[in-house]
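Visitor: pasting the sequence and the predicted model now:
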Amino acid sequence: MAFNLLNNILNESLIVTKQISNACVISVTELKVKAKTPNMFIRSDEIAIIKNAFDDPKTVREEGNKISLMDVQYSAVRADSRSVYAKSESKGGFLAVKTKIYYIIATYDKQQQPGIAVEAIERLGMIK
């Protein structure tokens, strides 16, 4: 998919809810950013941590491994082979959904509603 189309999908599916601050789409095979919102910055080491969270969700869940994104440390509250949710004491939360070809990643701030953010990212993750 073209970068602009994926950016439009992020904006129309996630950002429009006003419950997600930043989002990006990463290729599962290439581990490269394919689309992102303007203020989303993700490093390759952060992508690797997210990939590992999906590869070994039990460890992330049981050991409370930290997930770092944009210099914020998040603690996992849910992790399985399809979704990872984490929260930060100071910043809000982190959400990630894995599809066959993409990781969809989003953050929300403390004043935003996590339930609405989860619903939006999970719905987007189901689109084929």
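Guide: Alright, I've got the coordinates. This is a predicted model, so every value here is computed, not measured.
Visitor: could you use CA atoms for every contact and neighbour count after this?
Guide: Fine.
Visitor: measure residue 7 to residue 38 for me?
Guide: Distance from residue 7 to residue 38, counting by Cα to Cα, to the nearest Å: 10 Å.
Visitor: how about the helices in this structure?
Guide: With DSSP state H as the criterion, the chain has helices at 3-13, 44-55, 57-63, 114-126.
Visitor: residue 15 contacts residue 9, doesn't it?
Guide: No - the criterion here is Cα atoms under 8 Å, and residue 15 misses it with residue 9 at 9.3 Å.
Visitor: alright, now check it against this:
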Amino acid sequence: MAATLILAQAALAGAGAHAESTPAAGSRAAVAASAASAFASPDAARPGSASERAAAMDWQKALDDLANSGKVTWAAILDPSGAVRVATPGPGLRPGEGPAAVKAYNNPANVFSSGLTLWGVKFFGIKADERSIYLKKGATGAAVVRTAQSAIVAHYDETKQPGPAYDAVEKAADRVIPQGF
């Protein structure tokens, strides 16, 4: 941050030196002044608005709580387009899997006939409605639970029980929905 502040101050000094000699200098000076004022606040240097950062922290807490429950192996929270907002360590969703999971809510019954591929594994639907999609393949499975602004996707392996895994994902969704997430 100190290096960025020094660069902003140098830009201000340079813009001021040329302000009278070039017609575009006024606009450069305005941009440099704007950059300098942005660095006056420590929060301004971080990407996104304060509300976006707070929401990201809430998403991360919800995901951490789910992961720490011991009921799932991996989990991710998807935005409405299916892009990953936050994810636990482990294999990530492959390209196209997040959008496919979100799109499955357009016609949840298709999950019974077509299945859904997540983490490179094709799962078969065992429950699908407007809120929850439960998937299974052998002793492993996954859940996709819709919230107000996203979907929580979680995987359980053969060392976990399906019922508690599905319940943990549902409870994670129940905790964030009242917050508008």
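Guide: Happy to help now that I have it. Fair warning: this is a prediction, and the values are worked out from it, not measured in the lab.
Visitor: neighbour count: residue 7 and residue 38 of structure 1, which is higher?
Guide: residue 7 (19 against 10; other Cα atoms under 10 Å).
Visitor: show me the contacts for that one.
Guide: For residue 7 of structure 1, the contact set (Cα atoms under 8 Å, 6 or more residues apart in numbering) comprises 35-37.
Visitor: could you do residue 157 of structure 2 as well?
Guide: Residue 157 of structure 2 neighbours (Cα under 8 Å, 6+ apart): 72-73, 139-141.
Visitor: need those in TSV with distance to residue 30 of structure 2, can you?
Guide: Formatted as TSV, the contacts of residue 157 of structure 2 follow (distance: Cα to Cα, whole Å):
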residue	distance to residue 30 of structure 2
72	52
73	51
139	62
140	58
141	56
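Visitor: returning to what we had before: of the helices of structure 1, which is nearest residue 107 of structure 1?
Guide: Checking the helices of structure 1 against residue 107 of structure 1 by Cα to Cα gives helix 114-126 as the closest, at 8.5 Å.
Visitor: counterpart of residue 36 of structure 1 in structure 2?
Guide: Using TM-score structural alignment as the criterion, the counterpart of residue 36 of structure 1 in structure 2 is residue 87.
Visitor: count of neighbours near that match?
Guide: Neighbours of residue 87 of structure 2 (other Cα under 10 Å): 22.
Visitor: now it. Nearest residue, chain neighbours left out?
Guide: residue 76 (4.1 Å; Cα to Cα, 6 or more residues apart in numbering).
Visitor: structure 2: which residue goes with residue 73 of structure 1?
Guide: Residue 73 of structure 1 maps onto residue 122 in structure 2, by TM-score structural alignment.
Visitor: ok, the most centrally placed residue in structure 1 to residue 1 of structure 1 distance?
Guide: Nearest residue to the geometric centre of structure 1 (Cα atoms, centre = their mean): residue 105, 1.9 Å. Residue 105 of structure 1 sits 17 Å away from residue 1 of structure 1 when distances are taken as Cα to Cα.
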